[in-house]
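# Build me a structure from this.
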Amino acid sequence: MRITGGQLKGRMIKCPDGIIRPAMDKMRESFFAILGELGGKAFLDLFSGSGIIALEASSRGAERIVLCEKDKIKIDTLLKNVSLSEKELKKKIECRFMPVELFIKRSKDSFDIIFCDPPFPYKFHVQLIQSIADKSATNDGLLKDGGTVLIHRPAEVDMPDTVGCLTKTDKRVYGRSIIDFYKKMF
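Got it, this is the predicted structure:
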């Protein structure tokens, strides 16, 4: 896999062992173009896998980046991939190795952008967005006012237009994959 934009554009990263479905290059280029300038933004990558999304965010200017992955098989490769950002950009990516649902429940941090890429067999897409909405309901919640949550899902999964304080503002289709964009309205 390669990083598609920013200061690390073209750098190759390793794919970890185990079950993984990395976001396609064209899809990453597309949704990062939609997100626009990331300079100074806080970015959360949930279900990180290889860490490619966190690395793209770092490469494209995000200042604070946190990723969360629970699969122990992926840890070594993920840490090696993240070291690329730390060495070349002098930017730390904070890694949390725990279930995403537990991270959301415990987090006291706020982010401008949250990217969710659960495995396609995952059956709790709506509940995941609901938990993010619940933790974002206050001014200092998980998602900052005006922030964006993206969720990557299979076409067979339906997502509501509104979930708590989150409203779907865009939907992009990439073959069998869909990315929904939810904005925190304030």
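
# C-alpha from now on. contacts and neighbour counts both.
Will do.

# mind checking which helix or strand the residue nearest the centre of the chain is in?
Nearest residue to the geometric centre of the chain (Cα atoms, centre = their mean): residue 115, 2.3 Å. Assessed by DSSP states H and E, residue 115 sits inside strand 111-116.

# which residues are contacting the helix or strand that that strand is followed by?
Next in sequence after strand 111-116, counting helices and strands by DSSP H and E, comes helix 125-135. Helix 125-135 has contacts (Cα atoms under 8 Å, 6 or more residues apart in numbering) with 101, 104-105, 118, 141-143, 153, 157, 159-160, 163-166.

# Tell me which two of those sit farthest apart.
Distance extremes for those: the farthest pair is 141 and 157 at 26.7 Å, using Cα to Cα.

# Pick out whichever of these two has more residues nearby.
Neighbour totals were compared for residue 141 and residue 157, and residue 141 leads with 18 against 14 (other Cα atoms under 10 Å).

# structure for this one too, so we can compare:
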Amino acid sequence: MRIIAGTARSLPLKTVEGLDTRPTTDRIKETLFNIIQDEIPGCYFLDLFAGSGQMGLEAVSRGAQYAVFVENNKKAAACVEDNIRFTKFTKETKLYNSDVLSALRAMEGKYRFDIIFMDPPYKQEFEYDVLSYLKDSSLLKENGIIIVEASLDTAFDYLPDMGFTLKRLKTYKTNEHAFIIKNQ
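Down below sits the predicted model:
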């Protein structure tokens, strides 16, 4: 796993050993960043369920102004911290080592994000819990986007009831990216 493009291009990143995390493959990461490339420069990027931190670090490498990482697992959080130091993005990043909902509450009033990316454990409905929180939150900027990496059988039929719209669904062989916007 590596940074694909930008100022930290080709730098290898550490990953957490074992099956606790499921790193996004370089091919899927590249496809995602090609889709959102125009949104990245100068943006505030939130990486929830960060794992190794590769998504937020890729965003900073490509010109994001700031990235915040949230990771509850202590080994994974240590991996994020190591990757932040290795890429020399210590001034452009912040790590919360806590559960996602506690971190979101702690960030309220401190940050506003252009892009919120989450890759929660599959089939545990964490994306539903996070979206339930975000529907009444000020963390997402007015024209911001939420990107959920999910299993292929994840349903998002509840989005309209929460005040969200599924703008795009990009399907891969083993998973998908749901691009979600808040209704104005």
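
# pull the longest strand from structure 2.
Looking across structure 2 with DSSP state E, the single longest strand is strand 140-151.

# What is the end-to-end distance of stretch 46-56 of structure 2?
7 Å (Cα to Cα, to the nearest Å).

# Now do the same contact list for residue 113 of structure 2.
43-46, 139-141, 144.

# By neighbour count, which of the contacts of helix 125-135 of structure 1 wins?
residue 143 (30 neighbours).

# show me what contacts the equivalent of the residue nearest to the centre of structure 1 over in structure 2?
Residue 115 of structure 1 maps onto residue 117 in structure 2 when the alignment is built from TM-score structural alignment. With contacts defined as Cα under 8 Å, 6+ apart, residue 117 of structure 2 is in contact with 45-48, 146-149.

# quick one: residue 117 of structure 2 from residue 54 of structure 2, how far?
With Cα to Cα as the criterion, residue 117 of structure 2 and residue 54 of structure 2 are 11 Å apart.

# again, but for residue 159 of structure 2
27 Å.

# Strands of structure 2, start to end?
Under DSSP E, structure 2 gives strands at 44-48, 66-70, 93-96, 113-118, 140-151, 164-171, 175-182.

# number of nearby residues for residue 80 of structure 2?
That count, for residue 80 of structure 2 with other Cα under 10 Å as the rule, works out to 28.

# That one reaches residue 52, doesn't it?
Yes: look at residue 80 of structure 2 against residue 52 with Cα atoms under 8 Å: they come within range, at 4.8 Å.

# Residue 27 of structure 2 matches what in structure 1?
Per TM-score structural alignment, residue 27 of structure 2 is aligned with residue 26.
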